[in-house]
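Asks: Task: produce atomic coordinates for the following.
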Amino acid sequence: MSKDAIVLGAGIVGVSVALHLQARGVRVTLVDRRAPGEETSFGNAGLIEASSVVPYGFPRDWRTLLRLMRNDSTMLRYDLRSLPAYARWLASFWRESAPARLAGAAHDMLPLIGRCVAEHEALLARSEARMDAYADTRPDAGMDPDARTDLRALVRPVGWLEAYRSPAEFEREREEALRVAGQHGLRVNVLDAAGLRAAEASISEGYAGAIHWADPASVADPGALVKGYAQLFLREGGRFAKGDALSLRKEGSGWQVRTEDGPLTAELAVVALGPWSDLVTGPLGYHVPLMAKRGYHMHYASEAGAPLTRPVVDIEGGYVVAPMNRGLRLTTGVELATRERPPNYAQLDAAERAARPVFGLGKRLDDKPWMGMRPCTPDMRPVLGPAPRHAGLWFAFGHNHHGLTLGPVTGRLVAEQIMGETPFTDPRPYLPQRFA
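Replies: Here you go, the predicted structure:
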């Protein structure tokens, strides 16, 4: 029996859901206010984090907490006016980050993390198989129908580096890394200071060592990857429409949303709007505790004598430097500020001062810093599954720091549920009713 669906949100998650539904014979229209890959999916560190089996929890060491409370860290900043809005969410996040609960979150996330690279590979292979059909691409997604994006070249199997300035911290974390790698069958290499310089000649002195997680992939242009996946969706007969997701409403036995082409009605609707998802689900009576962790990035020319070959996370510094097609992308840690608050570039400026001499950052290449929002739940699990009280409505959001990582595997799991297939993993840890 054929179905039709509206997928709200054209980031990595929404595009992936659309592709997986399309592969199962569903007629899908992707709806967003902007072209695919131009919001949260555009501005991350470009990591497909196959090694991040333990979610990013709330720091529980009192020394770290005291340091973060000073509000001058590149790892975490907060907007004082926004803190009341975050208070309840932070209390839940603190509780869920207790060691036993964090271990439970890691257990629940492992089936998704474990398949993240394989599901990206499946979409890359599907895209390669359709390269000869580019002439059929329709330009209604704000993309050049004649453009040929080599998606495979964007995804590099080089892993990433955790770099440590403190010798004591490096020694502690290397033992934990080896334990986690052994437990989960991950590939890891421990590099002392000399080994790090040999692996990445562009990095100057300053680090005691680094841990090279070899399983993750690095994406040279996350926005282009999402656009490439969206082009695959269009080439295979999907539709894209610019529209207002906030206009979603029940219409008979289906769902309707307003678009520039007029009202659009379908049997199914999937909310995949990242940090804006609660603006749609809230009026329908679903109070999912979704909050945004804001972040910033800037691209730089390189003045180092050699190219950086893989992303580097400065653990104590709380920032990432990643080689991108546009240049070296510096991404910040977390800023707690509500959606309506203006950008505050102090965190990025501080990260730039710390990273410039170590990585040879040259001139800024962007007109202004980019700011985006990570959609986060306090229990560190995404919200994937049917809306408990509305037939035909599905949720796919709340991926915390791992939207790019988990987009394709999310698309598979949500599509399997919608179509009544046996899911590849138990979906219960991610279902919306846990927040009822």
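Asks: alpha carbons only for contacts and neighbour counts from here, please
Replies: Noted.
Asks: mind listing what Val257 touches?
Replies: Residues counted as contacts of Val257 (CA atoms under 8 Å, 6 or more residues apart in numbering) are Gly243, Asp244, Ala245, Leu246, Ser247, Leu248, Arg249, Pro263, Leu264, Thr265.
Asks: Buried subset of these as a PyMOL selection?
Replies: Paste this into PyMOL to select the buried members of the contacts of Val257, with burial taken from 16 or more other CA atoms under 10 Å:
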select buried, resi 243+245+248+249+264+265
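Asks: Mind picking the two most distant members of the contacts of Val257?
Replies: By the measure CA to CA, Leu246 and Thr265 form the most distant pair in those, at 14.3 Å.
Asks: now, among the contacts of Val257, which is nearest to Ser204?
Replies: For the contacts of Val257, the residue nearest Ser204 by CA to CA is Ala245; the value is 47.3 Å.
Asks: One more, so I can put them side by side:
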Amino acid sequence: MSHQQIVVLGAGMVGVSIAWHLAKRGHDVSLVDRRPPGRETSFGNAGIIQREAVRPYPFPRDMKTLLSVLPNRRVDIRYRPGGMMQSASPLLRYWQNSAPKVYQRIVPEYASLIQLSLQEHGPMIEDAQAEKLIRRDGWLELYRTPKKLEQRLREAEEGRERFDVQFRHLDRLELALKEPNLSDAIVGAVHWLDSWTVADPGALVEAYARAFETRGGRIVQADIESVTKERGRWRVTTKPVSSDSSSSESTQSVCLEADQVVVALGPWAGDWLKGLGYDFPVFVKRGYHMHYATQKAAHLNHWVMDAEVGYLLAPMQAGIRLTTGAELDRITAPPHESQLEAAEKEARKLFPLGARRDSVAWKGARPCLPDMKPVIGPAPGHEGLWLAFGHGHQGFTLGPATGRLMAEMMAGETPAVNMAPFRADRFR
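Replies: Next up, the predicted model:
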């Protein structure tokens, strides 16, 4: 692909990474979003580049787990009737794809993306001069019962054999040396050794965006008004939004012409693409976070997940970040902080958290598809339109890998992995 004008819609980790890769290849790239880079879904995650996450999250299928979800009191998953009704069809397909035989076919396809995660974040971290945000000492998955820990260790061993995932089993004494302030209720942990952690996820996306600008890229902070194709050229029209970033162009309407357009709008991609005649089965898993001080001299050294309860604590620049599990609801529904409150109650038993540091909880949404895999590739009905969304829990991890693969496909090259499992027309 010779030098082209390209517009990327969406400035989360996925969109910024695609824009960076395209600019690196010498294209004239504009990145458009209503907010500054990294201020939506990418801002609020747990801040782990999860090399170990070779298995996507399946829908629970055993009756005991399903019955435990019904009272809507679990920490790891909550639901709202309106959200369940709106997403009934994709959730049913998600459940069907979680059947063991189907799921086992999905795992290696999904893992092919995860295996690229560290090698693709690495050059972007270097280019963005963002090393100060990165730690490379892994994270800890905590367990309260020996049975659950043993089951997880078997899965980890399979991951090591099939996908070269590195880990260590920590018994209670070894864990206490690493994290002396954790509750004695924890019997042991899996220490995932490969994964990297990020002290401020939003700041990493911002750093990648600055590196994109340094390569000649243009960031336009604006609302997308329309995307049309006229005489073989794409036309993106926008309207202004109030700006909280002086580096973005946001004082007037902008009309951008392009040879190619990439849609990387995360949880908004499904609704937005309906205007172009597509109907993707997108649903969202919402999530919350809150930052805390610590009590007295307590210190958290690693990112830790209370695996059997379903929340994560991360020692970030803003404080100890508590991130919740999934809430199944409409993306536009008002926040429901009961899940966060339940997670906080359990977290205070695990680790001596202090006062809340945020005035309100952050709320975001993870874009999901029923087969647990993202869409990455050309739109089936429009030449020059490319799609990259539906990364579920792993958009932060998979953004740079998606950027590389998208740039390779747009150039007509053979991508680093087989992209057939991620094609857009698989839902027809």
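Asks: tm score of chain vs chain?
Replies: Scored by TM-score structural alignment, normalised by the length of the second structure, the superposition of the two chains gives a TM-score of 0.94; 414 aligned residues with a CA RMSD of 1.2 Å.
Asks: just to revisit the earlier point, can the contacts of Val257 of the first structure go into JSON lines with extra columns for distance to Ala106 of the first structure and secondary structure?
Replies: Shown next, in JSON lines, are the contacts of Val257 of the first structure (distance: CA to CA, whole Å; DSSP: H, G, I helix; E, B strand; the rest coil):
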{"residue": "Gly243", "distance to Ala106 of the first structure": "36", "secondary structure": "strand"}
{"residue": "Asp244", "distance to Ala106 of the first structure": "35", "secondary structure": "strand"}
{"residue": "Ala245", "distance to Ala106 of the first structure": "32", "secondary structure": "strand"}
{"residue": "Leu246", "distance to Ala106 of the first structure": "33", "secondary structure": "strand"}
{"residue": "Ser247", "distance to Ala106 of the first structure": "36", "secondary structure": "strand"}
{"residue": "Leu248", "distance to Ala106 of the first structure": "34", "secondary structure": "strand"}
{"residue": "Arg249", "distance to Ala106 of the first structure": "36", "secondary structure": "strand"}
{"residue": "Pro263", "distance to Ala106 of the first structure": "42", "secondary structure": "strand"}
{"residue": "Leu264", "distance to Ala106 of the first structure": "39", "secondary structure": "strand"}
{"residue": "Thr265", "distance to Ala106 of the first structure": "38", "secondary structure": "strand"}
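Asks: if we go to the second structure, which of the contacts of Val257 of the first structure are intact?
Replies: On the basis of both residues aligned by TM-score structural alignment, their matches' CA atoms under 8 Å, what survives of the contacts of Val257 of the first structure in the second structure is Ala245, Leu246, Ser247, Leu248, Arg249, Pro263, Leu264, Thr265.
Asks: Where do the helices of the first structure begin and end?
Replies: Assigned by DSSP state H, the helices in the first structure fall at 12-23, 62-69, 83-96, 99-114, 116-129, 151-154, 167-184, 193-199, 222-235, 277-281, 346-359, 403-418.
Asks: Other residues contacting the third one?
Replies: Translated: helix 83-96 of the first structure. For helix 83-96 of the first structure, contacts defined as CA under 8 Å, 6+ apart pick out 57-58, 60, 101-102, 289, 291, 336-338, 377-379.
Asks: now with 10 Å?
Replies: 57-60, 78, 97, 101-105, 289-292, 336-338, 376-380 (CA atoms under 10 Å, 6 or more residues apart in numbering).
Asks: Filter the residues you listed down to the buried ones, ChimeraX style.
Replies: To isolate the buried ones among these in ChimeraX, judged by 16+ other CA under 10 Å, type:
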select :57,58,78,97,102,103,104,105,289,290,291,292,336,337,338,376,377,378,379,380
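Asks: from the contacts of helix 83-96 of the first structure, which ones fall inside strands?
Replies: Counting by DSSP state E, those place Tyr78, Met291, Ala292, Leu336, Cys376 in strands.
Asks: Same list, the residues you listed, but as TSV with distance to Gly411 of the first structure please.
Replies: Formatted as TSV, these follow (distance: CA to CA, whole Å):
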residue	distance to Gly411 of the first structure
Tyr78	33
Met291	22
Ala292	22
Leu336	28
Cys376	18
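Asks: Nearest to Cys116 of the first structure among the residues you listed?
Replies: Cys376 (18.6 Å).
Asks: wait, that closest one sits on Val334?
Replies: No: Cys376 of the first structure is beyond contact range of Val334, at 11.3 Å (criterion: CA atoms under 10 Å).
Asks: shared neighbours, these two?
Replies: In contact with both Cys376 of the first structure and Val334: Ala292, Lys293, His401, using CA under 10 Å, 6+ apart.
Asks: count of neighbours near the closest residue to the second one other than its chain neighbours?
Replies: Right, Lys293 of the first structure. Spatially, and ignoring its direct neighbours in sequence, Lys293 of the first structure is nearest to Arg374 (5.0 Å; CA to CA, 6 or more residues apart in numbering). By the criterion of other CA atoms under 10 Å, Arg374 of the first structure has 24 neighbours.
Asks: same thing with the one 10 residues further on?
Replies: Number of residues near Leu384 of the first structure (other CA under 10 Å) recorded here: 26.
Asks: What does it correspond to in the second structure?
Replies: The equivalent of Leu384 of the first structure in the second structure is Ile376 (alignment by TM-score structural alignment).
Asks: so how far is Ala264 of the second structure from that match?
Replies: Using CA to CA, to the nearest Å, we find Ile376 of the second structure at a distance of 9 Å from Ala264 of the second structure.
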